[in-house]
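A.B. asks: Let me see the structure of the following:
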Amino acid sequence: MAAKSFTALTGFRDFTPRDCSLRNYLFETWRTVARTYGFVEYDTPVLEDTGLYLKKSGGELSSQLFRFEDQGGRDVCLRPEVTASLARLAAQHQRDFPKPLKWFEIGQCYRYEKPQKGRGREFYQFNVDILGEAGPQADAELIALAIDTMRAFGFKQEDFMVRVSDRQAWLDFAAEHKIDESRIPDLLQVIDKLERAKPEVSAEKLEELGLDLETVQTFIRNPESASFAYESIRADLEARGLDAYIELDLSIVRGLAYYTGVVFEVFDRSKSMRAVAGGGRYDTLVSTISNGSVDMPATGFAMGDYVIRNFIEETTDPRMQLEVWLQRQAAACDVFLVLADEDKRPEALNILSDLRQAGISCDMTFTGGKVGKQFQRAEQSGARFALVIGSELPELKLKVLACRTEETCHVLGLADWLTDRIQQPDGPLLA
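C.D. replies: Take a look at the predicted model:
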């Protein structure tokens, strides 16, 4: 029997150094924008009590859980998203912080669903939430942050849009058409899939609710169906100069059951991929999670790494911006030590250690070898400089690998001299 060969599980990813660098680009951009908006970072465990995610998530989520019994007999799951965990955390600690809470998180989530473009079974999410503020200004702040995140990646107004809706409008619609409260989730599920489902399928499901497709589509097309909250958000974003990025689209309702008001999704304008980001108001979730002990309005959104990465790589300006960043990050070190005299290895190791202690990124080969091959390794590492250590010690030679210029330097004061040199552009070296 042939030995089994191992690869990453279906829907899971390995991250090569380049992939890690790309992931770091996403994380760095997310953190920078969130902090610019005054948000602070938190995190929660990736393993949670399954009941937390069954309590009020609804939709398909409960069937997509990586769920199992642990060795203590507890029913647990890998978190499929973070909002319920945040609600638990906020309910426990909300007395410790002034309101509103402006928190963000970047972490891994897991869903057992069919892998496809823009979707895997493990993924990273950027989660941004405001808790303790019921007014539409909080929703506008989040939408503005989502827009500025897209702009930070290099996207322009012609590349993306934010489609804004309001579940409250649909609750009013349901009341007007005398739809039983217990059937409202069924209505919202039909609306959520309206754009993707065949018209005859949607019509059949709406008929079961006593509705027809034309009535629903007319409601969606009518701007007067928008709630006061939407108009307040639009005015807020207009004052920020961001209203051109949004449009009213009542076909957006979001799939999770805990949403209670304004919801929104970020889409590429060509609609060639699934939503880049999405979220909305969930005013009752904290109360539900805490069994009524804490009642805190909340709103938030999430952006996953799969779709935004695809969107960046398929759009010219963001892709070029990413490549420039990756090139800057590609170097394993700034300075590569070339050992021209193997007898000087102890001194070279001492220099290596001193430079690293000074915060200078540097490396050298483990076994020495021909000088030419060491220079080749230096270039492969992406280092800007090669520091040649030979029989001339305490004198050394520093070479700029890109232009092959060379200068003599000295072990004494080397760390300070190199620190200053690294900050200079390449060109003629100064002693």
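A.B. asks: okay, CA-based contacts and neighbour counts for the rest of this
C.D. replies: Fine.
A.B. asks: what number of residues lie near G59?
C.D. replies: 16 (other C-alpha atoms under 10 Å).
A.B. asks: mind checking the SS state of V253?
C.D. replies: With DSSP: H, G, I helix; E, B strand; the rest coil as the basis, V253 sits in coil.
A.B. asks: Could you do the one 5 residues further on as well?
C.D. replies: Recorded secondary structure, Y258: coil (three-state DSSP).
A.B. asks: residues contacting the closest residue to G278 other than its chain neighbours?
C.D. replies: Leaving out its chain neighbours, the residue that sits closest to G278 by C-alpha to C-alpha, 6 or more residues apart in numbering is E265, at 4.1 Å. Going by C-alpha atoms under 8 Å, 6 or more residues apart in numbering, E265 touches 162-164, 252, 275-279.
A.B. asks: Of the residues you listed, which belong to strands?
C.D. replies: Among the contacts of E265, the ones falling in strands (DSSP state E) are 162-164, 277-279.
A.B. asks: could you dump the residues you listed to JSON lines with distance to E406 and neighbour count?
C.D. replies: Compiled in JSON lines, those are given as follows (distance: C-alpha to C-alpha, whole Å; neighbours: other C-alpha atoms under 10 Å):
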{"residue": "V162", "distance to E406": "54", "neighbour count": "26"}
{"residue": "R163", "distance to E406": "57", "neighbour count": "20"}
{"residue": "V164", "distance to E406": "59", "neighbour count": "26"}
{"residue": "A277", "distance to E406": "50", "neighbour count": "22"}
{"residue": "G278", "distance to E406": "54", "neighbour count": "23"}
{"residue": "G279", "distance to E406": "56", "neighbour count": "28"}
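A.B. asks: Another sequence for comparison is provided below:
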Amino acid sequence: MQPLPGFRDFYPEDLAFREAILCRWRSTARRYGFVEYDGPVLEPLELYRKKSGSEILEQVYQFADRGERLVAMRPEMTPTLVRMVQARHRDYRKPLKWFSIPQLYRYERAQRGRLREHFQWNCDILGEESLEADVEIISLLIDLLRGFGLGPEDFVVRVSDRGFWVRFFERHKVREEERYGLFQAIDKIERQPRETTEAALGSLAAPVFRLIDEGEPWEPVERVLASLSARGLSGFAEQDYRVVRGLAYYTGTVFEVFDRQGAFRAIAGGGRYDDLLERLGGERMPAVGFGMGDVVLGELLRAKQKLCASVARPELFVVISEEEVRPAAVRLVQSLRDQGFSVDYPLHAARPKKQWERAEAVGARHVLLADFRVMEGNAEVREVASRKSQVVSLAAIGSLLQSGGRERESGGGAPQS
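C.D. replies: The predicted model follows:
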């Protein structure tokens, strides 16, 4: 039996790759002073009706629970964030710099770069009007990709502004209720034939394409790019009015990240959503943020060979030469685990040769031979890579393992003196 279409199994090597991405997400966000939060996988469907736009609603996994409530598996994180901030924003000093790594679900056609579930890095700054918040968010995004070894020759942040297009619609007397569909058409301008976009834009097609092709100064975008340049990041970002973002709640700066070769879907995207808390019944609070999924990012890193992740290996495998020494060997295993070392051993009696093969199969860095010498307080330890062996006291094994330059976890057992 296979998993559902668009859903993934994570075998150990796949999970190691995913966790390497998530670890980098967390460490980069924390370097920028962000703190982590999370919310429920299930939310009231009404939350998305109020803020996400019709396209998201068409993709939501939804059902009625036993209490006859209409609920949805979260398709994005921003509504949850806004709901949480609205409930307790007075408990926190502004601006808030929060991040999360939720698993999200959308019922859409599974294809390259897009599945029906994915993990997403969401970073948001709430309670700050200044465009420096937009710059901080974009800088964080750039630094994350730089941390993977990607440079300006590999990716670009395309920066635009919803206000630019709002002014355009006002000039052409487009009613507010008609604008969402036009934003959708512009958002898909690179993903569908030109004639399809022209049909959706109608009489606005010619001026829209002229603006995109020729450009026009817009101060907020120029200020964002100038501030990025002041940080030494000018080569990573450029103005591009094709970027409008498809979601209904964006109000100002919007941006998307693409690989320079155009081989992948958008790597990340976000923008400013100053009115969303107010639309959900709360106080107005300026906000800006982005989301980056693990699917496209993973494809890019594999293509560029920028991330090598391996399954965790035990530092020590204990080979039990004879069953008479098993109690002493297991005591040693537990003692080393209490000190924070990763230790494995055979769970049933087996020939030493089979145990050595098992040690090599799991990638153990060292192998300890538990034979009669264990009863005397000593053991032979072999470093697998060099094949060098030495006999050490049981009390010195921890120091021997630690001398390999490892980063030891805090032990879950007895406290160390």
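A.B. asks: Got a TM-score for the pair?
C.D. replies: The TM-score (TM-score structural alignment, normalised by the length of the second structure) is 0.94; 405 aligned residues with a C-alpha RMSD of 1.4 Å.
A.B. asks: ok so, going back, tell me which of the ones in strands among the contacts of E265 of the first structure is nearest to I106 of the first structure?
C.D. replies: Taking C-alpha to C-alpha as the measure, I106 of the first structure lies nearest A277 of these, at 13.7 Å.
A.B. asks: Tell me if I'm right that the closest one and Y306 touch.
C.D. replies: No. Counting by C-alpha atoms under 8 Å, A277 of the first structure stays clear of Y306, with 10.6 Å between them.
A.B. asks: quick one, strands of the stretch 301-431 of the first structure?
C.D. replies: Secondary structure of the stretch 301-431 of the first structure (DSSP state E, counting those that start in this stretch): strands at 335-339, 362-364, 385-389, 395-400, 406-410.
A.B. asks: what does the residue nearest to G278 of the first structure align to in the second structure?
C.D. replies: Under the alignment (TM-score structural alignment), E265 of the first structure pairs with E256 in the second structure.
A.B. asks: With A197 of the first structure instead?
C.D. replies: A197 of the first structure maps onto Q192 in the second structure, by TM-score structural alignment.
A.B. asks: circling back: just put the contacts of E265 of the first structure in TSV and tack on distance to W417 of the first structure.
C.D. replies: Formatted as TSV, the contacts of E265 of the first structure follow (distance: C-alpha to C-alpha, whole Å):
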residue	distance to W417 of the first structure
V162	50
R163	54
V164	55
I252	59
A275	50
V276	46
A277	47
G278	50
G279	51
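A.B. asks: on that earlier part again, which one of the strands of the stretch 301-431 of the first structure is the most hemmed in?
C.D. replies: Of all the strands of the stretch 301-431 of the first structure, strand 335-339 carries the top mean neighbour count, a mean of 27, counting by mean count of other C-alpha atoms under 10 Å.
A.B. asks: Taking the second structure as the reference, give the residue range that strand aligns to.
C.D. replies: Going by TM-score structural alignment: strand 335-339 of the first structure matches residues 316-320.
A.B. asks: tally of neighbours for G255 of the first structure?
C.D. replies: When neighbours are counted by other C-alpha under 10 Å, G255 of the first structure registers 20.
A.B. asks: now for it: what does it line up with in the second structure?
C.D. replies: For G255 of the first structure, the aligned residue in the second structure is G246 (criterion: TM-score structural alignment).
A.B. asks: I'd like to know how far its match sits from F164 of the second structure.
C.D. replies: Using C-alpha to C-alpha, to the nearest Å, one obtains 15 Å as the distance from G246 of the second structure to F164 of the second structure.
A.B. asks: cool, and V311 of the second structure?
C.D. replies: Counting by C-alpha to C-alpha, the gap from V311 of the second structure to F164 of the second structure is 48 Å.
A.B. asks: Compare neighbour counts for these two and give me the winner.
C.D. replies: Higher neighbour count among V311 of the second structure and F164: F164, with 19 against 14, using other C-alpha under 10 Å.
A.B. asks: which SS state does that one fall under?
C.D. replies: Here F164 of the second structure is recorded as helix under three-state DSSP.
A.B. asks: can you check H118 of the second structure too?
C.D. replies: Under three-state DSSP, H118 of the second structure comes out as strand.
A.B. asks: who touches it in this structure?
C.D. replies: Neighbouring residues of H118 of the second structure by C-alpha under 8 Å, 6+ apart: 103-105, 293-295.
A.B. asks: So what does it match up with in the first structure?
C.D. replies: In the first structure, H118 of the second structure lines up with F123, judged by TM-score structural alignment.
A.B. asks: Distance check, its match against A277 of the first structure.
C.D. replies: Per C-alpha to C-alpha, F123 of the first structure is found 13 Å from A277 of the first structure.
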